[in-house]
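>>> I would like to see how this sequence folds:
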Amino acid sequence: MYGKRLRKSQDKKIFGVCGGIGEYFGIDPVIIRLIWLVAICCFGTGLLLYIVAAIVMD
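This is a model prediction of the structure:
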């Protein structure tokens, strides 16, 4: 019950979503930010998903 939790990072550029996801999975936040950028540019859903993640995450 007290395992890893998905939280916003204190090392934030906008809302801390990418930093929090990077900390959770042990990945560099820059890679997560690049994935979000590709999702925004190519699919158009990345921005909506980012806003939802910013609202849902602690």
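>>> switch to C-alpha atoms for all contacts and neighbour counts from now on
Fine.
>>> what sits against residue 17?
Residues in contact with residue 17 (Cα atoms under 8 Å, 6 or more residues apart in numbering) are 7-9, 50, 53-54, 57.
>>> Would you do the same for the sequence below? I want to compare the two.
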Amino acid sequence: MRPKLVRPRDNRMIAGVCAGLGRRFGISPNAMRLIFLLSCLLPGPQFVIYIALWIIMPNEERYATRY
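Below you'll find the predicted structure:
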């Protein structure tokens, strides 16, 4: 069973989006951050997607208390 897609309280750099995605897909948060930074070299809406995930992904503490 995969972990839920939440922004963890620990190991955050900015908003915890990369840490949450890394935890969800079994990748280290630093590797996910590197993938994001490298993807910023390509044209596309990477920053818009990051901000959207920041808004959509719940914090780990709020998620844990709700369910």
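>>> What would you report as the TM-score here?
TM-score of the superposed chains, computed with TM-score structural alignment, normalised by the length of structure 1, equals 0.81; 56 aligned residues with a Cα RMSD of 1.4 Å.
>>> hang on, the earlier thing: of the contacts of residue 17 of structure 1 - the most surrounded one?
residue 8 (22 neighbours; other Cα atoms under 10 Å).
>>> Look up how far residue 22 of structure 1 lies from that one.
Per Cα to Cα, to the nearest Å, residue 8 of structure 1 is found 10 Å from residue 22 of structure 1.
>>> Nearest residue to the middle of structure 2?
Closest residue to the average C-alpha location of structure 2: residue 17 at 2.1 Å, with Cα atoms, centre = their mean.
>>> Quickly find the element holding residue 24 of structure 2.
helix 17-25 (DSSP states H and E).
>>> how far away is residue 7 of structure 2 from residue 22 of structure 2?
10 Å.
>>> Please disregard the earlier target; I meant residue 47 of structure 2.
For residue 47 of structure 2, the distance to residue 22 of structure 2 - Cα to Cα - is 17 Å.
>>> Go through the following helix or strand past the helix holding residue 24 of structure 2 and flag the buried ones.
Per DSSP H and E, the first helix or strand lying C-terminal to helix 17-25 of structure 2 is helix 29-39. Neighbour counts using 16 or more other Cα atoms under 10 Å place 29, 32-33 of helix 29-39 of structure 2 among the buried residues.
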